[in-house]
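> Just to be clear, the model below is a prediction. Sequence and coordinates:
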Amino acid sequence: MEKNFGRRFEGKVAIISASTQGIGFGIAERLGLEGAAVVISSRRQRNVDEAVNKLKKRGIEALGLVCHVSNAQHRKDLIKNTIEKYGKIDVVVLNAAANPSVEGILETKESILDKLWEINVKTSILLLQEAAPHLTKNSSVIFVSSITGYHPGRGLAMYGVTKTALLGLTKALADEMAPDTRVNCIAPGFVPTHFASYLINDDEQKRAIEEKTLLNRLGTTQDMAAAVAYLASDDASYVTGETLVIAGGMPSKL
């Protein structure tokens, strides 16, 4: 049955990076269903076009742009086109990530280390630098980290370390951008998206992951989107510098 959401983002403009599928798309869809004009992006025009079409079919105001977050001109154009069309930015969700290796940290090549740092941490800072001058008062920035940021296990160790960096970045920027902009973070558990498909293609491995949760299931993109919608909304107007773990009770912190 179709859920009916409120309209907490009526008149708001939200940019979500890496948002034509998976968690990013789920976030864009949820914010759009609650009234936001959403700006989505990814590296491929075809993916952008398909995602915009899906959103518009649901009555969502959407602008789609090609943006490889490592490309400085793409980042500039993403912000420039958003401002030209909507005149402001209320919400920025930094979702872009890469995990090109499952090697141990000491076996990871320098080029892979550079890519992990660049995509998972550096480009989020650079994109936010472009967006910051256009953020409205009472705006919201949300980073997408990971449960692996708390426990960088084998196979995801260096990826997890970059996600740990986002936890610290959230704290630092919450201080730097206060009081006009709130900065928070979500740490998703395992969600069966294309990005994480290699983790759950094997039924035995999928069950092992489910058994690590208290709720005995994997997360969904809707679970993650609901958390972002809360943090971006006025319902969280007194919340900043925090990371919300959405992992079904998997161990994270006290």
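Nice, I can see it.
> make it CA atoms for all contacts and neighbour counts henceforth
OK.
> Look up how far residue 227 lies from the closest residue to residue 23 other than its chain neighbours.
By the measure of CA to CA, 6 or more residues apart in numbering, the closest residue to residue 23 outside its immediate chain neighbours is residue 221, 4.9 Å from it. For residue 221, the distance to residue 227 (CA to CA, to the nearest Å) stands at 10 Å.
> cool, residue 46 as well?
Distance, residue 46 to residue 227, using CA to CA: 28 Å.
> Next up, a structure to set beside the first:
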Amino acid sequence: MTDDIRARHVAGPATVDVDRQRHPVHMALVLEGTCRLRRHDGSLVPLPHSTLVIEPDHATIEVLDGARLGLVSFLSVASGPSLFEGAPGLRQVAPVDAALTRITEVVMAWVLAEPPTGTFARHIIERTLRDLVGGLILDSRLRPVTAPEQSLYSAVLHHIADHYADADLGPESIAAAFSVSTRHLTRAFQEEATTITASIASTRVSVAAALIGQQPELGLAEVSAKSGFSSLQAMRRAFRASGRNSPSAMRTLAAQRHRAANRSRRDVDTTADGP
């Protein structure tokens, strides 16, 4: 579809054997209906609409009648570290935002129907696709697996994932959004051995790390603003408290990975063109 990303849609009823794909399946997104992940041991995992599956291995995905699935492969991942290695903490199966799913599907369907031919067009579209896919992966990290109606804690985590960039996001604003007292909200997080402030900071750190990994050319001050931090210094303190590498070190490593991926793509293009 582009120099780096390969994608296709599968409509049910169908079965996808991820080990027999021409391009390795690095990501599967349930676009509509319900699918099932059947692992090699025979266990079944239901995959409702707007579910992301990361790097399924030795498994089949059953696309039920009326369901649709999007499969994505990355040349840069095939030639370098896996998604799990590049983004520790990922879950293999996780819910994602339904609106983001629809937008990603529309863009991918359009590109599949009319692939770009010019170098500049490929570059712009590939960047757009990578940002959308990166957004899906990040969203899958921020959203709890449990449904939001199951607990106040889970619902608030979803709320934080949607509003991390709000400057006034905090215990008071969240309590008001859920029509509960801050004491009741605090108690719900204490039962999970954490705090609201720590959860907000953790989400913002994850967003900042994803932005740095996807777009190392961004200035760190811009990253901190996009991630909801009040300042670059606040972002650096949050990274230090989380035990991660500093934003600067992470940015250097991301730039190196991007250069290596670009070299891999050029090598593949040269091989494909022949002598």
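Looks like it came in fine. Note that the coordinates shown come from a computational prediction; the quantities given were computed from them, not determined experimentally.
> Just give the TM-score of the two.
Scored by TM-score structural alignment, normalised by the length of the first structure, the superposition of the two chains gives a TM-score of 0.28; 129 aligned residues with a CA RMSD of 6.3 Å.
> quick one: which of residue 46 and residue 227 of the first structure has more around it?
Remark: of residue 46 of the first structure and residue 227, residue 227 carries more neighbours, 19 against 11, as counted by other CA atoms under 10 Å.
> I figured residue 152 of the second structure hits residue 184, correct?
No: look at residue 152 of the second structure against residue 184 with CA atoms under 8 Å: they stay out of range, at 9.7 Å.
> which of these two has more neighbours?
The neighbour count for residue 152 of the second structure versus residue 184, taken as other CA under 10 Å, is higher for residue 152 (16 against 12).
> What sits closest to the more buried one if chain neighbours are left out?
Using CA to CA, 6+ apart and skipping the chain neighbours, the partner closest in space to residue 152 of the second structure is residue 188 (6.9 Å).
> these two touch, right, that neighbour and residue 153?
Yes: Residue 188 of the second structure is within contact range of residue 153, at 5.9 Å (criterion: CA under 8 Å).
> Pick out whichever of those two has more residues nearby.
When residue 188 of the second structure and residue 153 are compared on other CA under 10 Å, the one with more neighbours turns out to be residue 153, at 22 against 19.
> Which strands and helices lie in contact with the helix or strand where that one lies?
In the assignment (DSSP states H and E), residue 153 of the second structure maps to helix 152-163. When contacts are defined as 3 or more CA pairs under 8 Å, 6 or more residues apart in numbering; DSSP states H and E, helix 152-163 of the second structure sits against helix 119-142, helix 182-190, helix 196-214.
> which of those sits most buried?
Burial of these is given as mean neighbour count (mean count of other CA atoms under 10 Å); helix 196-214 ranks first at a mean of 22.
> Check which element follows that helix along the chain.
Remark: after helix 196-214 of the second structure, the chain's next helix or strand is helix 220-226, criterion DSSP H and E.
> residues of the helix ranked longest in the second structure that come out buried?
Criterion DSSP state H: the longest helix present in the second structure is helix 247-273. Burial within helix 247-273 of the second structure, assessed by neighbour count using 16 or more other CA atoms under 10 Å, is assigned to 247, 250, 251, 254, 255, 257, 258, 261, 262, 264, 265.
> got a markdown table for those residues, with distance to residue 28 of the second structure too?
A markdown table is the format used below for the buried residues of helix 247-273 of the second structure (distance: CA to CA, whole Å):
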| residue | distance to residue 28 of the second structure |
| --- | --- |
| 247 | 30 |
| 250 | 27 |
| 251 | 28 |
| 254 | 24 |
| 255 | 26 |
| 257 | 23 |
| 258 | 23 |
| 261 | 22 |
| 262 | 24 |
| 264 | 23 |
| 265 | 22 |
